[in-house]
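> Sharing a model that was predicted from the sequence below.
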Amino acid sequence: MIVLDYLTMNIDRHMKNFGVIRNVETLVWEKVTPLFDTGQSMNCSEITKNMNFYDGKGKLFYNTEKKFFTYLSIIDNFERFDLSKLDGLDKEYQTVLKKYQQFTDMSDDRIEKLVDGIRIRMKEFNIYKEKQISNGKSIVAGKD
């Protein structure tokens, strides 16, 4: 969830928009539900010329002004994230945005900026990840 919110710059992650599946008999937490309520992502409320995918703040539970670059410090194990599995995501994102362009009335410029934005976020994640691993912090980020 933290990685997805970082990548998409989701500004609205709070206690009411994620869920956990519990065993009805034991009430033991079984797993986290698939993510939902990511509609406040990718600079959605910015006009195209003001979209910034390098810097920003979001709501992360109780912290309503958390800078996105600090999200990654929460992650304990970077080795478990293989963003190569997202290869081609930018092209697929572009395809979907173009497919629904007539319904969203989204300009070609905005689509291009959004696609560039997801590329930037994935690149920034990889840079941070590699830095953590090369500093010997791949198992627990932020600890020696």
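Arrived safely, thanks for sending.

> CA atoms for contacts and neighbours, from now on please.
Noted.

> hey, which helix is longest across the chain?
Across the chain, the helix with the greatest residue count (assigned by DSSP state H) is helix 108-134.

> Could I get the buried residue list for that helix?
By neighbour count with 16 or more other CA atoms under 10 Å, helix 108-134 contains the buried residues 111, 113-115, 117-122, 124-126, 129-130, 132-133.

> Likewise for stretch 89-104?
If you call a residue buried by 16+ other CA under 10 Å, then stretch 89-104 has these buried ones: Asp90, Gln94, Leu97, Lys98.

> Turn those residues into CSV, including secondary structure and distance to Asp12.
Formatted as CSV, the entries for these read as follows, by DSSP: H, G, I helix; E, B strand; the rest coil; distance: CA to CA, whole Å:
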residue, secondary structure, distance to Asp12
Asp90, helix, 22
Gln94, helix, 23
Leu97, helix, 22
Lys98, helix, 25
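
> If we only consider these, which is nearest to Phe69?
For Phe69, the nearest member of the buried residues of stretch 89-104 is Asp90. The distance, counting by CA to CA, is 20.8 Å.

> Comparison target, given below:
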Amino acid sequence: MWTKPPPEVSCVSSSVESFYRGAVAGGVFGLVFGPETGMGLMAHLMAPFRPALLAGSWCLLTSFSSCALSRDGLPFPWNGAVSGLFSGAVISLVSRWPRESTAWTMAGSSILSVLSHYATEGQNVKATRIFTPKSIDDSERAQELGQ
């Protein structure tokens, strides 16, 4: 879900892409887990929009703050944790949730952000391992690939 944009790409541009990805995922969630069968047609048609907006907003805020913190030099687990705290706080303040809900939202958002960043970092490490020569066999393979 998270990508590291090159330095010439702004954090906002990358975060908008994350918003759309999150909105699609939230919309699918709203379709699959829509309202109960006793609800009217409008409730079924409007069901995907709230989860889509929530997931998209969370992805936008988390991606933006993570990008800004990473460019400022904050390393992996901390940028994800702070980004999750930030997005959880903004969403719960805008939604005007009670203080207890805000604390749980921030904690859950931070944990989810760290886990998703961990998955992304794991993918980046695997990609680096594939193209980084570590032994003689790997360096020969890298020479064959022209690296």
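Perfect, I can see it now. If you're wondering where the values come from, they're calculated on a predicted model, not measured in any experiment.

> Got a TM-score for the pair?
For this chain pair, the superposition-based TM-score is 0.35 by TM-score structural alignment, normalised by the length of structure 1; 80 aligned residues with a CA RMSD of 4.2 Å.

> Make a markdown table from the buried residues of stretch 89-104 of structure 1 and add distance to Glu65 of structure 1 to it.
Conversion of those to a markdown table gives the following (distance: CA to CA, whole Å):
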| residue | distance to Glu65 of structure 1 |
| --- | --- |
| Asp90 | 27 |
| Gln94 | 29 |
| Leu97 | 29 |
| Lys98 | 32 |
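
> Which single one of the residues you listed is nearest to Asp5 of structure 1?
When those are compared for distance to Asp5 of structure 1 (CA to CA), Asp90 comes out closest, at 16.3 Å.

> Name the nearest residue to the closest one, ignoring sequence neighbours.
Sequence neighbours aside, Val115 is the residue nearest to Asp90 of structure 1 in space, at 5.7 Å (criterion: CA to CA, 6 or more residues apart in numbering).

> Helix, strand, or coil at Tyr118 of structure 2?
helix (DSSP: H, G, I helix; E, B strand; the rest coil).

> if I pick Lys123 of structure 1, what's in contact with it?
Residues near Lys123 of structure 1 by CA atoms under 8 Å, 6 or more residues apart in numbering: none.

> circling back: hmm, Val96 and the residue nearest to Asp90 of structure 1 touching each other?
No - under the criterion of CA atoms under 8 Å, Val115 of structure 1 is not in contact with Val96, lying 10.7 Å apart.

> Quick check: Thr64 of structure 1 is in a strand.
Yes - according to three-state DSSP, Thr64 of structure 1 belongs to a strand.

> Am I right that it is in contact with Arg13?
No - at 9.1 Å, Thr64 of structure 1 does not count as touching Arg13 under the criterion of CA under 8 Å.

> where do the contact lists of the two overlap?
Between them, Thr64 of structure 1 and Arg13 share these contacting residues under CA under 8 Å, 6+ apart: Gly58.

> The two: which is more packed in?
Arg13 (22 against 14; other CA atoms under 10 Å).

> Counting neighbours, what do you get for the closest residue to the more buried one other than its chain neighbours?
When the adjacent residues along the chain are set aside, Arg13 of structure 1 lies closest to Leu60, with 5.0 Å between them (CA to CA, 6+ apart). Applying the criterion other CA under 10 Å, we find 20 residues in the vicinity of Leu60 of structure 1.
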